[in-house]
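Trainee: fold the following and give me the result.
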Amino acid sequence: MPSLAAHMDSVPPSGIRRIFELAQSLDDVVFLAVGEPDVAVAPHILEVAESAWRADDTDYTPNGGIPELRQAIVDKLERQNDITVDTEQVWVTNGGMHALYLAMTLTLAPGDEVLLPDPGYSTFAMNARMISAVPVPYTLKLSNDFLPDLDELERLVTGRTRMIIINSPSNPLGAIFPKHVIENLLAFAKKHDLWILSDEVYECFTYGALHTSVASLDTDDRVFSVFSLSKTYALTGARIGYLVTPPGMAALMRSAQEAMISCINTPTQRAAVAAITGPQEHVAAAAAHYRENLGVATRLLDELGIRYLEPSGAFYLWVDVSYATKGDVAEWAERFLLEQRVAVAPGSAFGRHGEGWIRLCVAASPHDIETGIRRLPTPPRSAGQPA
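Mentor: Presented below is the predicted three-dimensional model:
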């Protein structure tokens, strides 16, 4: 048979999915690996989706999405994110992952370099490799409060660098970049004439810290912003998100959308309108639920003497298990799953600097959270102090 494209060998596999798929083949597993909300979808959203299916509202829509949804997003961005755009800058996508891929496809040519966080969402590097671009990790270290180091960024940037990815609130860290950090990153991007790709999927889940949308501070049209309804409204399987572009890209975006997906299915778009414009109490309740679960988890980790990063956003805990992993957390996580029946995401799935750490998802029942954490090996007393 003919050979595949040579660059496909460089696309890294997902270490998270490996654990997830192995866990699916086992019985009695405590699932703390995948970012799947454990709350129900609000009834008014389901009712609108059901009505659309029953009414056979299944025709093609405009490439960018139905007008009602695009306008609802424009209004939401103004109200919630302090971002002023028109509807031709809003493009409804097949989840946040499609929005990420679309933005990178528009801006990166083969051989171009993209600066991305390490630890960071694994799809960032996978997308870059899929389009023959080169991922260049910038490190988020405990010693720097898991914030970008501008001196390191200056060392990493080259004549081939075209983009920097910012993810706040962070997956997997649960960290939120303060406003002054966002301002510094914007200045850095302007200095080197870089695009910025801002992943803000976890925008609605923050705890005592202010989320700043990068585009709200942008003055020279270099920011692509990625949002999703998956986490906010527990619509992961509905696959709907949106990409907010700089102005003047409408014609190009229509072609890109047509080539990739044409459009998102209509009932999901109707449901998205209901989600964005309808009551938001269920979003606040979900945030409170995750905050309570984080409290359950951190109190138990403190009791066991296991170090972790205190999260300020999302619904994850970044936990140090380096005392037990012998330098290979991916192998340890697989063995932990097989022996203890607890699925956790190995930190190395998020980059080289995730080695020795795991990501715990607390979108689960308190019972499962406690069960999973109590099965973790306990560290020597001197090794495990809370971060």
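
Trainee: when you work out contacts or count neighbours from here on, use the C-alpha atoms and nothing else.
Mentor: Noted.

Trainee: dump the residue contacts of Arg359.
Mentor: With contact taken as C-alpha atoms under 8 Å, 6 or more residues apart in numbering, Arg359 is in contact with 33, 172-173, 316-319, 344-347.

Trainee: in CSV: those residues, plus secondary structure, distance to Gly64 and neighbour count.
Mentor: As requested, these are exported to CSV (DSSP: H, G, I helix; E, B strand; the rest coil; distance: C-alpha to C-alpha, whole Å; neighbours: other C-alpha atoms under 10 Å):
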residue, secondary structure, distance to Gly64, neighbour count
Ala33, coil, 33, 23
Pro172, coil, 30, 28
Leu173, coil, 32, 32
Tyr316, strand, 32, 29
Leu317, strand, 35, 26
Trp318, strand, 36, 23
Val319, strand, 40, 23
Val344, coil, 36, 25
Ala345, strand, 34, 29
Pro346, strand, 36, 28
Gly347, helix, 36, 31
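
Trainee: can you show me the helices along the stretch 201-350 of the chain?
Mentor: Per DSSP state H, counting those that start in this stretch, the stretch 201-350 of the chain carries helices over the ranges 250-260, 266-277, 281-304, 322-325, 329-340.

Trainee: try the stretch 1-150 of the chain
Mentor: In the stretch 1-150 of the chain, the helices defined using DSSP H, counting those that start in this stretch lie at 15-24, 43-54, 67-76, 95-107, 122-130, 150-156.

Trainee: for the ones you listed, give me JSON lines that also has distance to Ala364.
Mentor: Output for the helices of the stretch 1-150 of the chain, formatted as JSON lines (distance: least, C-alpha to C-alpha, whole Å):
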{"stretch": "helix 15-24", "distance to Ala364": "15"}
{"stretch": "helix 43-54", "distance to Ala364": "20"}
{"stretch": "helix 67-76", "distance to Ala364": "28"}
{"stretch": "helix 95-107", "distance to Ala364": "22"}
{"stretch": "helix 122-130", "distance to Ala364": "22"}
{"stretch": "helix 150-156", "distance to Ala364": "36"}
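
Trainee: and for comparison, fold this next one:
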Amino acid sequence: MPELAAHVRDVPVNQIREITEAAWRTPGSLVLSIGEPGFAVPRHVLEAGMACLDRDETNYTPNAGLPVLREAFADRFRQQTGTDITADRVYVVEGAQQGLHLAMSLLLGPGDEILIPNPGYPTFVMTSSLLHAVPIRYPLYPDQQFQPRISDIESLISPRTKVLMLNSPSNPLGAVIPGELMKQLVELARVHDLWIISDECYEAFTFDVPHVSPAVFDGKEPGEARVFTSLTLSKTYGLTGLRIGALVCPPGLEKRMNNVMESIVSCVASPSQYAAVAALTGPQDYVAEARRHYRSNRDAASTVLAAKGIPFLDAQGAFYLWADMSHVSGGDVRAWVHRFLAEEGVSFAPGTAFGSIGEGWIRISLCGQPQDLLDGVARLPARA
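Mentor: Here you go, the predicted model:
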């Protein structure tokens, strides 16, 4: 048979899924390797989706999404960022991943370069590679608390660089970019005439620090604005399987966006959109309880890691802990997490899933039940 295209053959394996699916095949294992919220979805959200089906409202919606949902996303974004965006800049997408793919499709041509954090979420590389673009990793170092440095990023900018990828709060790190540094990153993009794609999946979950979107510092007029913001309800409301999110775009792209949406997805399923309206406009108890749960789990797991002498990054957001297991991983943390699963029955995501700087580190998910989390972390070998 004919060969697949080279850019497909070269897409790296997602090591998060690799270890998680191995854990799912292992009876009785504790799965701490995937970011899957564990709370029941609020009843009013489920009923909104079911009511849509009961009405047989299963036809196409506008490419950009239901007007009421676009306005709900815009209203939340205005509240979160203080920016005065209008609903015509919001495009409803099938989860943050499709939003990222859509933004990269708009901005990257073959051979164009996109600057991606290392460590950073693996689909940043996977998606840009599928679009024939060239991912260039900018380093996030432990001695800098895994925060980006302007000089490191600037040194990697070339005539082919088109996009700067930002992710705060960070998956896998739990790091949150402070406001002043975010302002400098937007200015860097302005000076070098780069687009910014901002992945803000975890914007609802920060601890003692604010979430600051680069959109706060973006230009206000067509031709000045450069920030695309990818949002999702998967993490905020536990709607991972409904595949619902939004891409907030700079002004002036309405016609092009509708054409691109039509060619990729046409529109998002109606029941998911109505469930999203209910989530965004209804009671917010779920979000408050989830934030409390993740913070409590973070504090409890951090205490265990500290008692074992295992270095870790003090997570300021998202729902992960980033821990250094280099004292036992032997320079191959990907192989080590599989051995640990086989021997101890616990799965963690290997740091190399997120880039070369992740060697020796693991990502611990804080989503699940406290006892499962503590049992799993307690099995980690202490640092001598």
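
Trainee: just give the TM-score of the two.
Mentor: The TM-score (TM-score structural alignment, normalised by the length of the second structure) is 0.98; 380 aligned residues with a C-alpha RMSD of 0.9 Å.

Trainee: any idea which of the helices of the stretch 1-150 of the first structure gets closest to Tyr323 of the first structure?
Mentor: helix 15-24 (20.5 Å; C-alpha to C-alpha).

Trainee: how much does the closest one stray from the second structure?
Mentor: Here helix 15-24 of the first structure, set against the second structure after superposition, deviates by a mean of 0.9 Å using mean C-alpha distance after the TM-score superposition for the first structure.

Trainee: buried ones in that helix, by neighbour count?
Mentor: For helix 15-24 of the first structure, burial by neighbour count (16 or more other C-alpha atoms under 10 Å) applies to 15-16, 19-20, 23.

Trainee: helices and strands around that helix, which ones?
Mentor: helix 329-340, strand 342-343, strand 345-346 (3 or more C-alpha pairs under 8 Å, 6 or more residues apart in numbering; DSSP states H and E).

Trainee: just to revisit the earlier point, Pro377 of the first structure is nearest to which of the helices of the stretch 1-150 of the first structure?
Mentor: helix 15-24 (18.6 Å).

Trainee: and that closest one, how far from the chain's centre?
Mentor: Counting by C-alpha atoms, centre = their mean, to the nearest Å, helix 15-24 of the first structure is centred 18 Å from the centre of its parent chain.

Trainee: hmm, who's touching that helix?
Mentor: 29, 31, 33-34, 330, 333-334, 337, 341, 343-346, 348-349.

Trainee: go with 6 Å
Mentor: 345, 349 (C-alpha atoms under 6 Å, 6 or more residues apart in numbering).

Trainee: what do you get for stretch 203-221 of the first structure?
Mentor: Contacts of stretch 203-221 of the first structure (C-alpha under 6 Å, 6+ apart): 81-83, 223, 246, 287, 312-314.

Trainee: any idea which of the helices and strands packed on helix 15-24 of the first structure is most buried?
Mentor: strand 345-346 (a mean of 28; mean count of other C-alpha atoms under 10 Å).

Trainee: helix or strand right after that one?
Mentor: As assigned by DSSP states H and E, the chain's next helix or strand after strand 345-346 of the first structure is strand 357-361.

Trainee: in the second structure, what residues pair with that next one?
Mentor: Mapped onto the second structure using TM-score structural alignment, strand 357-361 of the first structure covers residues 361-365.

Trainee: can you say which of the helices and strands packed on helix 15-24 of the first structure is nearest to Ala187 of the first structure?
Mentor: Taking those one by one with C-alpha to C-alpha, strand 345-346 is closest: 33.4 Å.

Trainee: first vs last residue of stretch 28-47 of the second structure, how far apart are they?
Mentor: Stretch 28-47 of the second structure has an end-to-end distance of 33 Å (C-alpha to C-alpha, to the nearest Å).

Trainee: list the buried residues for that stretch?
Mentor: Neighbour counts over stretch 28-47 of the second structure (16+ other C-alpha under 10 Å) mark 29-37, 42, 45-46 as buried.

Trainee: the match of strand 357-361 of the first structure vs the first structure, average offset?
Mentor: Aligned to the first structure and superposed, stretch 361-365 of the second structure gives a mean residue distance of 0.2 Å (mean C-alpha distance after the TM-score superposition for the first structure).

Trainee: gap between that stretch and the chain center?
Mentor: Relative to the chain's own centre, stretch 361-365 of the second structure is displaced by 15 Å; criterion: C-alpha atoms, centre = their mean.

Trainee: kindly report the same for stretch 124-139 of the second structure.
Mentor: Using C-alpha atoms, centre = their mean, the offset of stretch 124-139 of the second structure from its chain centre is 15 Å.

Trainee: which among the buried residues of helix 15-24 of the first structure gets closest to Tyr242 of the first structure?
Mentor: Distances from Tyr242 of the first structure to the buried residues of helix 15-24 of the first structure, taken by C-alpha to C-alpha, are shortest for Ile16, at 23.7 Å.
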